[in-house]
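Colleague: here are the coordinates; sequence isn't available:
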């Protein structure tokens, strides 16, 4: 009992020391994950990791490329939604917090015989500026055209100025709902691969410390069931972890 009380006291003291220390986490705004109002699965995961230690977590939303820039230049601490080693001058943890289906939106009238990643051969492929999908796909000879946003990308596919738009499956479907200038029935959306999503930390002593805390706390929350509870609360599409009792 004495040891248990000591641990509780030490945890409380540590939290008190961190009470006024702010962590700024930045992300693109994704539905149910990183909403602009501070709600969402990913925001909740990060709060569960840091706030019990006494940190004050502040959320900020902007586009993806600016999110990366703000952490690379150490103006903010963490950005969300990166593939492993995707960005330079960024520290990556051991644990991912989610995974996503990466898909291609295309017109079957243009690509008549879809063959997965082989269908990229000789094509003009678009994705949102700052995303480095070419690092994670089987490299074939295709041209890359970066776009401002997914709505623009779908319009370019629709007008046949590019052959396909690559992005997360859920983001493509959401973009169809936001772009009333294209007809979803003219498109096919096919999964290319699955990629794990990580937080990216500033390449600094502070970033290293926050990364180490993230890995330790995420593993704890994963194996005590709190991460699964959050995924269930948000009715998430799938749970990208294999958790066994004999870890």
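Modeller: Arrived safely. Since the model is a prediction, treat every value here as computed from it, not as a measurement.

Colleague: only C-alpha atoms from now on, for both contacts and neighbour counts.
Modeller: Will do.

Colleague: list the contacts for the residue nearest the centre of the chain?
Modeller: Of all residues in the chain, the one closest to the mean position by C-alpha atoms, centre = their mean is residue 81, 1.9 Å from it. Going by C-alpha atoms under 8 Å, 6 or more residues apart in numbering, residue 81 touches 27, 197-200.

Colleague: any idea which of these is closest to residue 106?
Modeller: Distance to residue 106, by C-alpha to C-alpha, is smallest for residue 197 among the contacts of residue 81, at 24.2 Å.

Colleague: assign a three-state SS to the closest one, would you?
Modeller: strand (DSSP: H, G, I helix; E, B strand; the rest coil).

Colleague: what about stretch 168-188, distance to the chain center?
Modeller: 20 Å (C-alpha atoms, centre = their mean, to the nearest Å).

Colleague: same deal with stretch 143-150?
Modeller: 18 Å.

Colleague: pull the residues that contact that stretch.
Modeller: For stretch 143-150, contacts defined as C-alpha under 8 Å, 6+ apart pick out 122-130, 153, 162, 165, 171-172, 175.

Colleague: and residue 214, how far from residue 95?
Modeller: Per C-alpha to C-alpha, to the nearest Å, residue 214 is found 8 Å from residue 95.

Colleague: no no, residue 160
Modeller: Taking C-alpha to C-alpha, one finds residue 160 at 39 Å from residue 95.

Colleague: in terms of neighbours, single out the busier of those two.
Modeller: residue 95 (18 against 14; other C-alpha atoms under 10 Å).

Colleague: second structure for comparison follows:
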């Protein structure tokens, strides 16, 4: 027999080998590689991959990925042909019995509706005529079911096809995760409104044949979270989860301060004006002290940037001079923006970025990105100052609105439209307090428009200009 031919030293090595095998985690023996559907490219998906690969590596397991549609991956995962799902909604196991959730909140996200404000104003599910979403997105299907949405929908194969359908205006709106909307640049487009629909956490799922991995994997992920490693990985990919606050009860702020430039009929020094009326209607019920400060626009912007005020009324998206976050819901639209010169030669030089004399605009705004070259820009205190210096030959061009042209014109200016009207927002600080104030404004603004209460504050012309007439209740 074999045992009679083994020396004592041989027995020792056999025993050591058996002991080594025995102390290895069972996962080594059962599975060394797991296979999942490859996520759509993007910072969140890349971060999730890095987190899970690092956690599984601690268990001696490597990961590999295959390309397939989301719907198909659920079927494949449930049937055990792939190992599970990298990140999905909670309660997935209720519909796919063979999938088991790893009880660790892997990421947070919101399902959002994206549409063009000019077509649907506030653009809630009630306001759109059709929508598209990626096939297999359970969050969207649940949201549409909850809202009893009965209008036409189209399902795209992937994020690229969804974006193509939307950008080609084949659908009025798209529904997707907020991190996908950021990836596509939707949050930066002035005319696109982002409407939060549903908040969720994402979890990792495994097929039941890998259920023995759930406990050690959860412990590893929790340890990574407690050490700050999970946050570190997300930040390295530029991912910051900021969920929109929902309000079951009204918030409370001991004091709130707001600032704005001086605009006729909108923001008077004495606290009257339609914008100030709106601010009072929204914020007075949630504070003991609401302070309204009307300044020059430059001082208003500077006051916000120096954190002397909680928010600025009258900013636009991507305004380089302002440091903060804008409201998701606009309060108005401004007007078409024009360049003015004394003659066509000056206008041609301006548009080519070769104008020698300075370009004048009201301090607080920033229009450098609208032009080529490296021209000289001059900030004036008022529109009239700019036009006066243009007439005197001290300025080569003025950037402003037609409505601000002076009454003294004797010779018509050469005019060129630089951009169409864009939405006007409230701008808040990017802090927990600032985000809560922003979310409260968005929440109440939608209520005011949907109820028709906004008509007590805004004129018919303002409602038309801001596209809110599309959201008002039907006339009785």
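Modeller: Looks like it arrived, so ask away. Source: prediction; values computed, not measured.

Colleague: picking that back up, which of the contacts of stretch 143-150 of structure 1 lies closest to residue 48 of structure 1?
Modeller: Nearest to residue 48 of structure 1 among those is residue 171, at 25.2 Å by C-alpha to C-alpha.

Colleague: which residue range of structure 2 does the helix ranked longest in structure 1 align onto?
Modeller: Using DSSP state H, we find that the single longest helix of structure 1 is helix 205-223. Mapping helix 205-223 of structure 1 onto structure 2 (TM-score structural alignment) gives residues 432-450.

Colleague: what does stretch 74-83 of structure 1 give?
Modeller: Against structure 2, stretch 74-83 of structure 1 falls on residues 307-316 (TM-score structural alignment).

Colleague: now the end-to-end length of the matching stretch.
Modeller: 18 Å.

Colleague: ok, and for it, which residues are buried?
Modeller: 309-316 (16 or more other C-alpha atoms under 10 Å).

Colleague: now distance to residue 214 of structure 2 and secondary structure too, for those residues, in JSON lines please.
Modeller: What follows is these, written out as JSON lines (distance: C-alpha to C-alpha, whole Å; DSSP: H, G, I helix; E, B strand; the rest coil):
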{"residue": "309", "distance to residue 214 of structure 2": "49", "secondary structure": "coil"}
{"residue": "310", "distance to residue 214 of structure 2": "46", "secondary structure": "coil"}
{"residue": "311", "distance to residue 214 of structure 2": "46", "secondary structure": "strand"}
{"residue": "312", "distance to residue 214 of structure 2": "49", "secondary structure": "strand"}
{"residue": "313", "distance to residue 214 of structure 2": "50", "secondary structure": "strand"}
{"residue": "314", "distance to residue 214 of structure 2": "51", "secondary structure": "strand"}
{"residue": "315", "distance to residue 214 of structure 2": "49", "secondary structure": "strand"}
{"residue": "316", "distance to residue 214 of structure 2": "48", "secondary structure": "coil"}
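
Colleague: could you pull out the strands for the stretch 251-400 of structure 2?
Modeller: 256-261, 290-295, 311-315, 325-326, 332-333, 337-341, 359-362, 377-380, 397-401 (DSSP state E, counting those that start in this stretch).

Colleague: out of those, which gets nearest to residue 350 of structure 2?
Modeller: When these are compared by C-alpha to C-alpha, strand 397-401 sits nearest residue 350 of structure 2, at 7.6 Å.

Colleague: what packs against the closest one?
Modeller: Packed against strand 397-401 of structure 2 by the contact rule (3 or more C-alpha pairs under 8 Å, 6 or more residues apart in numbering; DSSP states H and E) you find strand 337-341, helix 344-351, strand 359-362, helix 383-391.

Colleague: could you redo the last one with a cut-off of 10 Å?
Modeller: Packing contacts for strand 397-401 of structure 2, counted by 3 or more C-alpha pairs under 10 Å, 6 or more residues apart in numbering; DSSP states H and E, involve strand 337-341, helix 344-351, strand 359-362, strand 377-380, helix 383-391, strand 414-419.

Colleague: list the residues that contact the residue nearest to residue 80 of structure 1 when sequence neighbours are not counted.
Modeller: Spatial nearest neighbour of residue 80 of structure 1, chain neighbours left out: residue 199 (4.5 Å); criterion: C-alpha to C-alpha, 6 or more residues apart in numbering. Contacts for residue 199 of structure 1 (C-alpha atoms under 10 Å, 6 or more residues apart in numbering) come out as 25-27, 42, 46, 78-84, 90-98, 211, 214.

Colleague: that older thread, now the match of helix 205-223 of structure 1 on structure 1. Mean distance?
Modeller: Mean deviation of stretch 432-450 of structure 2 from its aligned counterpart in structure 1 after superposition (mean C-alpha distance after the TM-score superposition for structure 1): 1.1 Å.

Colleague: any idea how far the residue nearest to residue 87 of structure 1 when sequence neighbours are not counted is from residue 196 of structure 1?
Modeller: Of all residues not flanking residue 87 of structure 1 in the chain, residue 68 sits nearest, at 7.7 Å (C-alpha to C-alpha, 6+ apart). Separation of residue 68 of structure 1 from residue 196 of structure 1 (C-alpha to C-alpha): 17 Å.

Colleague: neighbour count for the two, which is higher?
Modeller: Higher neighbour count among residue 68 of structure 1 and residue 196: residue 68, with 29 against 16, using other C-alpha under 10 Å.

Colleague: from residue 82 of structure 1, how far out is that one?
Modeller: Distance of residue 68 of structure 1 to residue 82 of structure 1, computed by C-alpha to C-alpha: 9 Å.
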